[in-house]
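Asks: pasted the sequence and its predicted model underneath.
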Amino acid sequence: MDLFDAIYQRRAIKGFDSEFVIPAADETKMLEAAIQAPTSFNIQHWRFVVVRDKALRQEMRKLGNDQAQITDASLLVIMTADTKAWQKNPARYWEKAPKEVADLLVGWMGPFHDGREWLQRDEAQRSIGMAMQTLMLSAKGLGYDSCPMIGFDIEAVAKLINLPADHVMGPMVAIGKGNKQPWPKPGQLALNDVVINNTF
């Protein structure tokens, strides 16, 4: 599918064929595309929790306002990120770069993040967002539908997946074969309403 077609055709689908199984090769292709998304300092701190256990999905549905896509979609991915990835062997993020570049960036990484917990969290959430959009567009490009979701009890779901203390939760993404038409597009703001040239 053409990139712009995927962008315009991607919608939040609320109903999925619960019998449909995404081939393993397509699942891998989508996740490999998702990790092409950019991250600050190439930290790659997103962690994709693929929920395969059906009983666990049922528990999550109870914590997610009974949204059917949590159990019915072929693939349920919880987007999380490691806010302390910058401390964990940071040289590995630049191992294929020229030494002078790697030394420079790895050297900056600590001072940039240290003591700035708000920034660590913000960067993690920004990275989650870019990876999530890449995942959804790759799904659409392969002919699948998706639904990003934040309507769930974040703290309770974090406990269910044993989220480490130094990680943050992002949205869930349900992916599969949609069997329900999306609502009509509610309307986009005009570019003039959202594009500011130079200053407000």
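Replies: Great, that's in hand. Numbering: from 1, shown residues only.

Asks: rest of the way, CA atoms for contacts and neighbours
Replies: Noted.

Asks: the residue sitting nearest the centre point of the chain and residue 57, how far apart?
Replies: The chain has residue 132 as the residue nearest its centroid, 2.9 Å off, counting by CA atoms, centre = their mean. Noted for residue 132: a distance of 19 Å to residue 57, by CA to CA, to the nearest Å.

Asks: okay, one more to line up with it:
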Amino acid sequence: MDLFTAIESRRAIKHYSNTQAVSEADFERIMNAVLLSPTSYNIQHWRFIRVTDPQQRARIQDAAWGQTQITEAAELIVLCADIQAWSDNPLRYWANTSSEVQAMMLPMLESFYQGREQLQRDEALRSSGMAAQTLMLAAKALGYDTCPMIGFDSEQVASLINLPPGHLISMIITLGKAARPANPRAGQLPLNEVLMENSF
């Protein structure tokens, strides 16, 4: 499927076939595509919990107020972010560059994020959002469906997955084959209402 078709046909699917799995090869291909998503300073904040245990799925479903896609979908991914990734051995983000590039980038990275807690959090969420979109479009390109979810008790899910300090949950993404299509699009704002030139 070409990129624009994937964009146009990707929808948030609420009901999944529980008999159609995502092949391991396809799952790995999707996740390897996700790793190519952009991040500021190449920090790669994202951390993914692939929930395969049915009992854990059921507990997360309870924390998501009973939403059935949690247990129906072939795959469940809790997309997390390491807020402190900027300070966690940052040399590894530039390991394949010259010493001159490393000597320039590492001090820049530190001075940009040091002491700026809101920026650290914002950056982690930005990175997670780009990773999520890559995941959903890669899945659609391979013929799978997804649903990004924020409708859950984040503290409860954090406890269930043993979320480490300094991390946050960005969203949950379900992945599989739709059992029924999404409802028609509820209402897209026209381009001329959201696209401005030079300023508001």
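Replies: Noted; the coordinates are in hand. Since the model is a prediction, treat every value here as computed from it, not as a measurement.

Asks: kindly confirm my reading that the residue nearest to the centre of structure 1 is in a helix.
Replies: Yes - assessed by DSSP: H, G, I helix; E, B strand; the rest coil, residue 132 of structure 1 belongs to a helix.

Asks: who touches it in this structure?
Replies: 34, 79, 173 (CA atoms under 8 Å, 6 or more residues apart in numbering).

Asks: now list the buried members of those residues.
Replies: Buried members of the contacts of residue 132 of structure 1, counted by 16 or more other CA atoms under 10 Å: 34, 79, 173.

Asks: from those residues, which ones fall inside strands?
Replies: 79, 173 (DSSP state E).

Asks: if we take the buried ones among the contacts of residue 132 of structure 1, which one ends up nearest to residue 20 of structure 1?
Replies: residue 173 (16.4 Å; CA to CA).

Asks: look up how far residue 190 of structure 1 lies from the closest residue to that closest one other than its chain neighbours.
Replies: The spatial neighbour of residue 173 of structure 1 that comes closest, neighbours along the chain excluded (CA to CA, 6 or more residues apart in numbering), is residue 148 at 4.5 Å. According to CA to CA, residue 148 of structure 1 and residue 190 of structure 1 sit 24 Å apart.

Asks: confirm for me that residue 137 of structure 1 is in contact with residue 7.
Replies: Yes - between residue 137 of structure 1 and residue 7 there is a contact under CA atoms under 8 Å: 6.5 Å.

Asks: more neighbours: the two, which one.
Replies: residue 137 (27 against 15; other CA atoms under 10 Å).

Asks: and the aligned residue in structure 2 for residue 143 of structure 1, how many neighbours?
Replies: Correspondence of residue 143 of structure 1 to structure 2, assessed by TM-score structural alignment: residue 143. By the measure other CA under 10 Å, the count of residues near residue 143 of structure 2 is 16.
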